[in-house]
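>>> Sequence and predicted structure, then a few things I'm wondering about:
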Amino acid sequence: MKIVITGGAGFIGSNLVRALTEQPQVARLRVVDDLSTGHKANLADRDVEFFEGDIQDAALLDRAFHGADAVVHLAALPSVPRSLRDPLASHHANATGTLQVLEAARRAGGPHVIAASSSSVYGANPHLPKHEDLASAPMSPYAVTKLTTEAYLSAYHHSFDLPILPFRFFNVYGPGQQADHAYAAVISKWISATLAGQPVTIHGDGTQTRDFTYVGTVCDVLTDALLRRVVDPRPVNLAFGSRTSLLDLISEIETATGQHVAQENRDSRPGDVHHSQADGGRLRALFPAVKPLPFQEGIARSVRWFRSQNRAMPI
């Protein structure tokens, strides 16, 4: 089996590379990444073919996709705040980039395409838990780009019979998630700050909730989807229905690090959703064998990784 991963040098992508190299059914792995948010060092110990460049480069995609059985499309410009600062950049990378990936897949003969969307598409819809048939209500340009990703996937499935599977990711965290940039995710940022003896910044009162999903569990689902060639044009929540407040997250970090977490409160940010929780029914029906890692263990593993990397840096 030959698999291409766009964004494969990033946090989720490099974890997926490690998971797939352990599967005997996978004969060849190719990674496409422009290294704008990923790092080639993440792939240093793995047998992959690396294609450096932008997913909007059609010729590059044609070379990478040649002979592929499946494509996992993870390449994107992440972060709601980033999209607020530069909506056009997010659109080009996430929406136009997805269209380029789908066109390349069509030229390559129609490999199985699995792609990452986001829970942000639910946006201002207050219903909890979030099930996939809810009306979307994007609150940021980033969320719009991910909803566009889903729409293009569905259109290519129905128009060109392309086998697809869109996943809505919910706050993925775990080892390998960098904290040393402006758009770092909350768990990596807060663990890094705590280990460095720095306060964490809470935008709002800390009662906002998230459905945090461990990266290893995400990779288990993606691997199962690839090996069993799971196809579904409907979006699938890739989360299991947990609901953790930011204040609860601070308590878990204190337990895992054995350190007090100092806090600084600031105003809520535009585009931020207050509550997020997945309805995992569709996911469990499609992937009954996958079991989520308990949150406490995921935080403990993340803390151990940061300590092993000596990357406790002030934020």
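Here it is on my side, so go on. These figures come from a predicted structure and were not determined experimentally. Residues are numbered from 1 along each chain as shown.

>>> switch to C-alpha atoms for all contacts and neighbour counts from now on
OK.

>>> Which of the residues in the helix or strand harbouring residue 16 are classified as buried?
For residue 16, the host element (DSSP states H and E) is helix 11-20. The neighbour-count criterion (16 or more other CA atoms under 10 Å) identifies 11, 12, 13, 14, 15, 16, 17, 18, 20 as the buried residues of helix 11-20.

>>> Presented hereafter is structure B, for comparison with structure A:
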Amino acid sequence: MGYETIRFPEGSTFLVTGSAGFIGSNLVEAILNLGYRVRGLDNFSTGKKENVDSLLVNPNYEFIEGDIRDLGTCMKACEGVDYVLHQAAWGSVPRSIEMPLLYEEINIKGTLHMMEAARQNGVKKFVYASSSSVYGDEPNLPKKEGKEGNVLSPYALTKMVDEEYGKLYTKLYGLDTYGLRYFNVFGRRQDPNGAYAAVIPKFIKQLLNNERPTINGDGKQSRDFTYIENVIEANLKACNASSEAAGQAYNIAYGGREFLIDIYNHLLNALGKDIQPVFGPDRKGDIKHSNADISKAQQMLGYEPEWSFERGIDSAIDWYKENLGYLEPV
């Protein structure tokens, strides 16, 4: 049942990289609420200072401003740490197509630095963010681990390489690594601003401001949208998983399938708006449909997501109504 009852040894310390970001800051908050010590690492390239500042009031939280591309920073961050939750990365398929070299530096080299620092510091578990994008052009639904196609973007390739390094670090060095293939995560603190913003927060913000959102393609593409609470559960359960489950990657989703045009109409109804969208071209490198088979994570990690899309989207809408000003660019 969820993650509120998960327990770790007293005095356990977690390192969350990308801790000023959407997923990272939610992980920090959840672990602090469970009563454990957390160290955060972020360079604010995509994260927000207010996500850190709002949590620093907790005496169990320590923050390091630094870059995972620097091995020395990673070594320092891993000192005395039991569990690493590695979320630091650059997302966005379209941006990776524009900036492949930067994605190589951050998502591959930075992740390798973190694994090596975790190994040298005797970390118990290394849990890292992968992505459903590794399935590439594999057409069959639901997506199942072990049945991947050709990747369609530099971003997807970086995540596939991370998974291969994860396998090697478990096999060669005995570092328990767990790759979490996130499927379209959404929820509180997800940034609605910028050209590469995720679709749900972007739509919510635009509709609240009475603007016409652009839907890329015909709106009939589908995704397994996954609420942030399910992702927190997966990370913490991976930290408690057996070593037999290490060195592998797992689908982390709700196991549902939502069509983009249906989500748009749900948002219209929930917000009491009547605004027609603009239909634009398909996004380069995007897959048409995505839906996860989560049975492996259920079996190996004990993952049992409690937050359906409907429950999550209503919670997210409430949060954005209250906090949209908090997310405005300075």
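Received the coordinates, thanks. Source: prediction; values computed, not measured.

>>> now what about the TM-score between them?
Laid over one another, the chains give 0.95 as their TM-score (TM-score structural alignment, normalised by the length of structure 1), with 312 aligned residues with a CA RMSD of 1.7 Å.

>>> The helix holding residue 16 of structure 1 vs structure 2, average offset?
By mean CA distance after the TM-score superposition for structure 1, the fitted helix 11-20 of structure 1 averages 0.5 Å away from its aligned residues in structure 2.

>>> for residue 241 of structure 1, helix, strand, or coil?
Classification of residue 241 of structure 1 using DSSP: H, G, I helix; E, B strand; the rest coil returns coil.

>>> Next one: it from residue 280 of structure 1, what distance?
6 Å (CA to CA, to the nearest Å).

>>> What about the aligned partner of residue 121 of structure 2 in structure 1, how many residues nearby?
Under the alignment (TM-score structural alignment), residue 121 of structure 2 pairs with residue 108 in structure 1. Per other CA atoms under 10 Å, the neighbour tally for residue 108 of structure 1 reads 18.

>>> Can you find the partner of residue 218 of structure 1 in structure 2?
Alignment note (TM-score structural alignment): residue 218 of structure 1 maps to residue 231 of structure 2.

>>> so that match touches residue 254, yeah?
No - Residue 231 of structure 2 is beyond contact range of residue 254, at 9.5 Å (criterion: CA atoms under 8 Å).

>>> which one of the two has more residues nearby?
Taking other CA under 10 Å, residue 231 of structure 2 and residue 254 do not tie; residue 231 has more neighbours (27 against 24).

>>> Check the mean deviation of the helix or strand harbouring that one from structure 1.
Residue 231 of structure 2 belongs to helix 228-239 when assigned by DSSP H and E. On superposition with structure 1, the average gap between helix 228-239 of structure 2 and its aligned counterparts reaches 1.6 Å (mean CA distance after the TM-score superposition for structure 1).

>>> Would you mind giving the residues in structure 1 matched to whichever helix or strand comes after that helix?
Next along the chain after helix 228-239 of structure 2, taking DSSP H and E as the criterion, comes strand 248-252. Under the alignment (TM-score structural alignment), strand 248-252 of structure 2 falls on residues 234-238 in structure 1.

>>> Mind listing what's buried along the matching stretch?
234, 235, 236, 237, 238.

>>> next one: stretch 266-278 of structure 2
267, 268, 277.

>>> all helices of structure 1, in order?
Taking DSSP state H as the test, the helices found in structure 1 are 11-20, 58-65, 80-85, 87-90, 97-107, 141-160, 186-195, 215-227, 246-257, 281-286, 295-309.

>>> can you name the residues of structure 2 that the second one overlays?
The counterpart of helix 58-65 of structure 1 in structure 2, using TM-score structural alignment, spans residues 71-78.

>>> do the third one as well
Helix 80-85 of structure 1 falls opposite residues 93-98 of structure 2 when the two are matched by TM-score structural alignment.

>>> next one: the last one
The counterpart of helix 295-309 of structure 1 in structure 2, using TM-score structural alignment, spans residues 309-323.

>>> how big's the offset between the matching stretch and structure 1?
Looks like 1.2 Å for stretch 309-323 of structure 2 (mean CA distance after the TM-score superposition for structure 1).

>>> Which positions in that stretch come out as buried?
309, 312, 313, 316, 317, 320.

>>> Next: stretch 282-299 of structure 1.
Using 16+ other CA under 10 Å as the test for burial, stretch 282-299 of structure 1 gives 282, 283, 284, 286, 287, 292, 295, 298, 299.

>>> likewise stretch 118-134 of structure 1?
118, 119, 120, 121, 122, 123, 124, 125, 129, 130, 131, 132.

>>> so that stretch corresponds to what in structure 2?
Using TM-score structural alignment, stretch 118-134 of structure 1 pairs with 131-147 in structure 2.

>>> Provide the contact partners of the matching stretch at residue level.
148-152, 155-157, 159-160, 180-183, 249-251, 287, 290-294, 296 (CA atoms under 8 Å, 6 or more residues apart in numbering).

>>> now do 6 Å
148-152, 156, 160, 181-183, 291-293 (CA atoms under 6 Å, 6 or more residues apart in numbering).

>>> Quick one: these as CSV, columns for neighbour count and distance to residue 39 of structure 2 too.
Formatted as CSV, the contacts of stretch 131-147 of structure 2 follow (neighbours: other CA atoms under 10 Å; distance: CA to CA, whole Å):
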residue, neighbour count, distance to residue 39 of structure 2
148, 18, 34
149, 14, 37
150, 13, 36
151, 20, 33
152, 19, 34
156, 25, 28
160, 24, 27
181, 25, 23
182, 21, 23
183, 24, 26
291, 23, 33
292, 25, 31
293, 19, 33
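
>>> Enumerate every residue touching the closest residue to residue 235 of structure 1 other than its chain neighbours.
The shortest distance from residue 235 of structure 1 to any non-neighbouring residue, by CA to CA, 6 or more residues apart in numbering, is to residue 166 (4.9 Å). By CA under 6 Å, 6+ apart, the residues touching residue 166 of structure 1 are 114, 115, 235.

>>> next one: residue 174 of structure 1
214, 215, 302 are the contacts of residue 174 of structure 1 under CA under 6 Å, 6+ apart.

>>> Residue 142 of structure 1 too?
80, 83.

>>> What distance do you get for it to residue 136 of structure 1?
Per CA to CA, residue 142 of structure 1 is found 13 Å from residue 136 of structure 1.

>>> mind checking how far the residue of structure 1 positioned farthest from its centre is from residue 180 of structure 1?
Ranked by distance from the centre of structure 1 (CA atoms, centre = their mean), the top residue is residue 260, with 29.0 Å. According to CA to CA, residue 260 of structure 1 stands 21 Å off from residue 180 of structure 1.

>>> Right, I'll call it a day here.
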